[in-house]
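1. Show me the folded form of this:
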Amino acid sequence: MQLKSFVATAIFAQGIHAAAVLRFGCSEVVVERLDPLVNPGVNPSPHVHQVTGGNAFASSVALSDVSQIANCTTCSFSEDLSNYWTANLYFKARNGSYKRVPQIPNRFLDGEVGGMTVYYTSAYDNSKVTAFKPGFRMLAGDVNQRAPGGITKWNAICFRCYNAPNFGGDNQAPCADKTVDSVTLPAKACPGGIRTTIRFPTCWDGKNLDSPDHKTHVSYPASGTFETSGPCPSTHPVKLPQLMFEIIWDTTAFNDKSTWPADGSQPFVLSMGDSTGYGQHGDYIFGWKGDALQKAMDSSCFGATCNQLKSQSFADANKCAVPDTVQEKINGWITELPGM
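-> A predicted model of the protein is given here:
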């Protein structure tokens, strides 16, 4: 399926036109136990993250303009030096050992290494959205969530079980098809792997670039969702672009149920020890150069091509890296989750 027809089906399923949809890949810049948002200055932090974007990522990132600190990015838009990170997925074998599940690029991205697809979407009703400001950061989800609730009420986090190779069953908007989508990790073997999507809050208080919990300065719509043009609450009146992560795990090497737990329970666990999936979360530090993101949101940019932005090949993007300062084994078979 071509990019435009796929996004038109998946993102515009409700028949509403969005002025701009940036949809681009970011390779991994490092995989390690660091979290400058929730655990600043802590090395190592409690659990493993896969990180993409600019090379300013470290145990602490200054509360300033990140685009002035980083000098390269793993994202295909070279003006985006932001950092995006999520928990990793591990397979827990019947014998109790763990192995990190590889991440694979979206079908439309040629040359991305691991990483994720990043979306920035302007308002579906064509109302004004205000791009994030230098120093802005936020968190979506709750690492401690283990039961129904949290931000799933806004369709903010879900998992898709691809029902066939080559992204089989991927023909509806994220979290929209209950035959392949769930708010928990799938309880069955997925022939084409597992995708997770994380949608971030789209309303801002207009004042604070961060908050102690990295959440209260932003909000989801007061009613409805961003896709249904739900209004922002009066406490958070500034409408932001919708930021969404899309991560695809190739679980196909682990679909032999003879290696699953003896009780038949699903064998995958997020890197903070969560086997439910409710604790899935995403972290964001804004780092676009100047007003590049605002220009893109004010235009009709679509996909990974935008005349208002500078692009780079993945051959160049993949040269960007951050040194692994934690230096521990996170790949191959290990006896316990790192940090757990």
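
2. Every contact and neighbour count from this point should use C-alpha atoms.
-> OK.

3. And the closest residue to residue 90 other than its chain neighbours, how far from residue 174?
-> Once flanking residues are discounted, residue 90 sits nearest to residue 100: 4.3 Å by C-alpha to C-alpha, 6 or more residues apart in numbering. Distance, residue 100 to residue 174, by C-alpha to C-alpha, to the nearest Å: 24 Å.

4. just residue 272 next, same as before
-> Between residue 272 and residue 174 the distance is 24 Å, computed by C-alpha to C-alpha.

5. again, but for residue 242
-> 13 Å.

6. now the strands: where do they sit in the stretch 201-340 of the chain?
-> 203-204, 218-219, 238-239, 242-249, 268-270, 281-285, 302-303, 333-334 (DSSP state E, counting those that start in this stretch).

7. now the other sequence, so there's something to compare against:
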Amino acid sequence: MFFKHANGTYKRVPIMQNTALPNGINGGMTVYYTQQDFNSNGNQKITSFKPGFRMVVGNPTTNSLSAGKGNVGLKFVCLENKGTRFPELADFPTKPCKGGIMTVHHFPACWDGKNLDSPDHQSHMYNTGKEAFQNAGPCPASHPVRMPQVAYETLWDTTQFNNMWPKDGSQPFTLSYGDNKGYGTHADYLFGWKGDSLQRAMDHSCMFNACENGRPLKSQAVAAMNRCSIKKMVNEDTGDTWIKAMPGHVM
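-> Modelled structure (predicted):
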């Protein structure tokens, strides 16, 4: 996400750590793997993804609010603080947000049981959820296999730009592919867990700290988390300072 200044320059919006996580984490996206909801598996078998599985939620070509609302798992939240979760919006907030902006990408959890992918990366999955984190209904006969409910939460620290909002009320934020409405927000998922570790986690009704220390997963210290990062591969300013155009866009 980038902020466009009134003078036409851009700056990349930094990511901040989520609420209820240990202090000192260098930003990052929170990835949830839940069963039925945050508390139980709904007395149903949750089948782990298979090697080679992938899916996409949303579409970067979506260009209308009505189409954006069709993706129930894609939301923006104008944060009062890191714990704010409502109201959920289908597009960018239209005013400065006291605590930043959160994006939610909630994937479908019903699989057709056959295909690890599909031409549109979506048809092999089916979403029965009416809202992002509400209990999902039963899977249909066409997609009978209940899989983990995957969701991404990204908290953008937009607070440094709150006093720079355009006086004409125009939207100053834009996603990296040029979407300044937010309708086309989307996310990819590629399964990469080792062995049967995800299946073991889904076989237990555990959330947050109850899953750590071998019950059934191991936890990682903050320092180790921060070391696990991808080094910068492009030798240019990608928005750490004010730049004339977003990376990949013509000036």
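
8. Can you check which of the strands of the stretch 201-340 of the first structure gets nearest to residue 167 of the first structure?
-> strand 242-249 (9.5 Å; C-alpha to C-alpha).

9. average gap between that closest one and the second structure?
-> Compared with the second structure after fitting, strand 242-249 of the first structure has a mean deviation of 0.5 Å; criterion: mean C-alpha distance after the TM-score superposition for the first structure.

10. Residue 169 of the second structure maps to what in the first structure?
-> Mapped onto the first structure by TM-score structural alignment, residue 169 of the second structure lines up with residue 264.

11. Please enumerate the helices of the first structure.
-> All helices of the first structure, identified by DSSP state H, fall at 3-11, 292-297, 314-317.

12. wait, what's in contact with residue 36 of the second structure?
-> Contact partners of residue 36 of the second structure, counting by C-alpha atoms under 8 Å, 6 or more residues apart in numbering, are 42, 135, 136, 149.

13. Buried among the residues you listed? Need that as a selection in ChimeraX.
-> To isolate the buried members of those in ChimeraX, using 16 or more other C-alpha atoms under 10 Å:
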select :135,136,149
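
14. right, and out of the contacts of residue 36 of the second structure, which lies closest to residue 114 of the second structure?
-> residue 149 (18.2 Å).

15. from what I can see that closest one touches residue 108, true?
-> Yes: at 6.8 Å, residue 149 of the second structure and residue 108 qualify as touching, with contact defined as C-alpha atoms under 8 Å.

16. Next up, the contacts around residue 131 of the first structure.
-> Here residue 131 of the first structure is in contact with 240, 241, 293, 294, 297 (C-alpha under 8 Å, 6+ apart).

17. Kindly apply the preceding question to residue 144 of the first structure instead.
-> residue 279 are the contacts of residue 144 of the first structure under C-alpha under 8 Å, 6+ apart.

18. could you measure the residue of the first structure most remote from its centre against residue 94 of the first structure, distance?
-> For the first structure, the largest distance from the centre (C-alpha atoms, centre = their mean) belongs to residue 262, which lies 31.9 Å off. Relative to residue 94 of the first structure, residue 262 of the first structure is positioned 6 Å away (C-alpha to C-alpha).

19. And for residue 284 of the first structure, nearest residue in space, chain neighbours not counted?
-> residue 84 (4.9 Å).

20. What is the neighbour count of the one you found?
-> Residues contacting residue 84 of the first structure under the criterion other C-alpha atoms under 10 Å number 24.

21. ok, it touching residue 52?
-> Yes: the criterion here is C-alpha under 8 Å, and residue 84 of the first structure meets it with residue 52 at 5.3 Å.

22. residues in contact with the residue nearest to residue 177 of the second structure when sequence neighbours are not counted?
-> Leaving aside its sequence neighbours, residue 177 of the second structure sits nearest to residue 60 (C-alpha to C-alpha, 6+ apart; 7.9 Å). Residue 60 of the second structure makes contacts with 177, 179, 183, 184, 185, 186, as judged by C-alpha under 8 Å, 6+ apart.

23. Which residue in the second structure aligns with the residue nearest to residue 284 of the first structure?
-> Matched to the second structure by TM-score structural alignment, residue 84 of the first structure sits unpaired.

24. Against residue 266 of the first structure, how distant is residue 84 of the first structure?
-> Relative to residue 266 of the first structure, and taking C-alpha to C-alpha, residue 84 of the first structure is found at 27 Å.

25. ok, back up a step: dump the residue contacts of the residue nearest to residue 284 of the first structure.
-> Contacts of residue 84 of the first structure by C-alpha under 8 Å, 6+ apart are 51, 52, 53, 282, 283, 284, 285.

26. so how far is residue 325 of the first structure from the most centrally placed residue in the first structure?
-> Using C-alpha atoms, centre = their mean, the residue of the first structure that lies closest to the mean C-alpha position is residue 245, 2.7 Å off. Per C-alpha to C-alpha, residue 245 of the first structure is found 25 Å from residue 325 of the first structure.

27. and what of residue 297 of the first structure?
-> Taking C-alpha to C-alpha, one finds residue 297 of the first structure at 36 Å from residue 325 of the first structure.

28. between the two, which one's more packed in?
-> Between residue 297 of the first structure and residue 325, counted using other C-alpha under 10 Å, residue 297 has the larger neighbour count: 26 against 14.

29. Check the alignment and tell me where the more buried one lands in the second structure.
-> Using TM-score structural alignment, residue 297 of the first structure sits opposite residue 202 in the second structure.

30. Ok, residue 148 of the first structure next?
-> The alignment partner of residue 148 of the first structure in the second structure, by TM-score structural alignment, is residue 65.
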